[in-house]
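Trainee: have a look at this prediction, sequence included:
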Amino acid sequence: MKRAGIVGGLGPESTVDYYQSFIQKYQEGMNSKQTLPELFINSINMYNIFQYISEDRLNDLVEYVGGAARQLEDIGADFVVVSANTPHIVFDDVRKKVTIPMISIVEATYDKADELGLQNVGLLGTKFTMEHDFFKKPFQSGNKKIVTPAQEDQQFIHQRIVDELENGIVKEDTKEAFLSIVNKLIKEERLDGLILGCTELPMILKEGDVDIPLLNTTEIHVDKMVEAVFSD
């Protein structure tokens, strides 16, 4: 049985979700509550991530996240995930820092969208995820349209993620504001799916809140982790 390595702390709330969800899905796969997976978590500082990106210090970002992944490899992880969307800005370079497989949240989400037959999807996340093209590239390459909210709405979403969701705070007025932005985007762009491209967003946006499928990147990523654990 393979051992997972998780680069966590990005933020702490979603790292807890990864841990709990991974255990639950593993036990379902084993058809037993009397077993637990072996895994390692290397919790790093999400505010360093934001600083490196804001200051355009992407080489430092690669070294920081890549170093965390390498530490997991050194202590025995058989594969590694980075439990957040934003650091995937430099995922291809981070992947080169280890010799074991790394599972991309972006690639996993694209595969899920393709499986569902989605062609016109919206993307929410931190401003870094929405502004950069790392999440958009596979969708555009696969002839799928991917759209983000207006710049002002992006800034609002980012600030509420950082100030509230990253700290485990869920406010009803924030949810209502998010839904207003999303419903406007659905109407204007005729979306057939919405990517929750921040691992904290499922805290506030749930399936059924809107009339299109929500792609929960945490859940999608964890499903890929479980597949990797049971693979030969």
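Mentor: Now that the structure is in, tell me what you want to look at.
Trainee: from now on I want contacts and neighbour counts done on CA atoms only, so please keep to that.
Mentor: OK.
Trainee: residue farthest from the centroid of the chain?
Mentor: Q34 (28.9 Å; CA atoms, centre = their mean).
Trainee: that one in helix, strand or coil?
Mentor: Following DSSP: H, G, I helix; E, B strand; the rest coil, Q34 is assigned to coil.
Trainee: included below, for side-by-side comparison, is a second structure:
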Amino acid sequence: MSHPSPPAGHGPDQSPAPRQRVVGMLGGMSWESTAEYYRLANELVRERLGGLHSARLLLASVDFAEIERLQVAGEWDRAGQVLAAEAARLQAAGAELLVLCTNTMHRVADQVQAAVDVPLLHLADATAAAVHAAGLSTVGLLGTAFTMEQAFYRDRLAGRGLRVLVPDAADRAEVHRVIYDELCLGVVRPESREAYRQVIGRLVDAGAQGVVLGCTEIELLVGAEDSPVPVFPTTRLHVEAAVTAALEGVPVG
């Protein structure tokens, strides 16, 4: 004899558990650091959910040579158009939130966000939150010349209550050179690590309580052991924010 199903609203709740949101990664700038985004996202999801869990990701990887040419030419609007089109494709493919896997190209973050309906998690916001959580108010900023010298990134941090120091002109030139001529090509040299350590030391002497590693490649070269003050690795901080957003409400285990 068959038994009727319980009427709606009765019996155990059979609704499925919330699932991970799909994170769209807009990367390739350079692929060396985008690979770190992918690795970190999967490691963090596995740590939080356990077992064989991994991150639900979509990746759009652009040709960095095209973007770098537009950077040097100052054609930021055109670069923004390229990235906005890629962001729209990620959304169309099912991305539910986006991360732009580069500090420098947050110069066009507003243009990218305007092209999609899903949230773009701003890297500088995740960084500022971590600095505040550490109880600091003054940070040194390392990054490409564009990030250190233009207002878009420094102002975003300053707008969140932080005082931002940048290296002097000679140090900025060396930090930028190492990023483009070495780290973006997968070259990690001890001499460049030492040069970065000296730049960090001069920022600390100028009053920096912490140092923002404001280029996603810099984490390939230096870390906490290379600084007398806390460092803020923007790649990891950005991925942590994305994973937290993607797993909101998802049960552990």
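Mentor: Arrived safely. As the structure is a computational prediction, the values presented were derived from the model and not from experiment.
Trainee: so how far is F128 of the first structure from the residue farthest from the centre of the first structure?
Mentor: Counting by CA to CA, to the nearest Å, the gap from Q34 of the first structure to F128 of the first structure is 41 Å.
Trainee: before we move on, back to that, with adjacent residues omitted, what lies nearest to the residue farthest from the centre of the first structure?
Mentor: Leaving aside its chain neighbours, Q34 of the first structure sits nearest to Q27 (7.9 Å; criterion: CA to CA, 6 or more residues apart in numbering).
Trainee: distance of that neighbour relative to I181 of the first structure?
Mentor: Q27 of the first structure sits 37 Å away from I181 of the first structure, taking CA to CA as the criterion.
Trainee: how about the strands in the stretch 51-200 of the second structure?
Mentor: Assigned by DSSP state E, counting those that start in this stretch, the stretch 51-200 of the second structure shows strands spanning 57-61, 97-100, 138-142, 163-165.
Trainee: could the ones you listed be laid out in TSV, adding mean neighbour count and distance to R236 of the second structure?
Mentor: Below are these laid out as TSV (neighbours: other CA atoms under 10 Å; distance: least, CA to CA, whole Å):
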stretch	mean neighbour count	distance to R236 of the second structure
strand 57-61	18	16
strand 97-100	24	12
strand 138-142	24	16
strand 163-165	19	20
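Trainee: could you check how far G186 of the second structure is from I67 of the second structure?
Mentor: According to CA to CA, G186 of the second structure stands 18 Å off from I67 of the second structure.
Trainee: I179 of the second structure too?
Mentor: The span separating I179 of the second structure from I67 of the second structure equals 15 Å under the rule CA to CA.
Trainee: higher neighbour count, these two?
Mentor: Between I179 of the second structure and I67, counted using other CA atoms under 10 Å, I179 has the larger neighbour count: 25 against 22.
Trainee: how about the contacts made by the equivalent of that one over in the first structure?
Mentor: Matched to the first structure by TM-score structural alignment, I179 of the second structure sits across from I161. I161 of the first structure sits next to T126, E200, L201 when contact means CA atoms under 8 Å, 6 or more residues apart in numbering.
Trainee: just K144 of the first structure next, same as before
Mentor: Counting by CA under 8 Å, 6+ apart, K144 of the first structure has contacts L118, Q119, N120, V121.
Trainee: also L58 of the second structure?
Mentor: By CA under 8 Å, 6+ apart, the contact set of L58 of the second structure is V22, V23, G24, M25, L90, A93, A95.
Trainee: helix or strand for V212 of the second structure, which one?
Mentor: Using DSSP states H and E, V212 of the second structure maps to strand 210-213.
Trainee: against the first structure, where does that strand fall?
Mentor: Using TM-score structural alignment, strand 210-213 of the second structure pairs with 193-196 in the first structure.
Trainee: re the thing from before, quick check, nearest of the contacts of I161 of the first structure to V226 of the first structure?
Mentor: Distance to V226 of the first structure, by CA to CA, is smallest for E200 among the contacts of I161 of the first structure, at 20.4 Å.
Trainee: how close does the closest one sit to E189 of the first structure?
Mentor: For E200 of the first structure, the distance to E189 of the first structure equals 24 Å [CA to CA].
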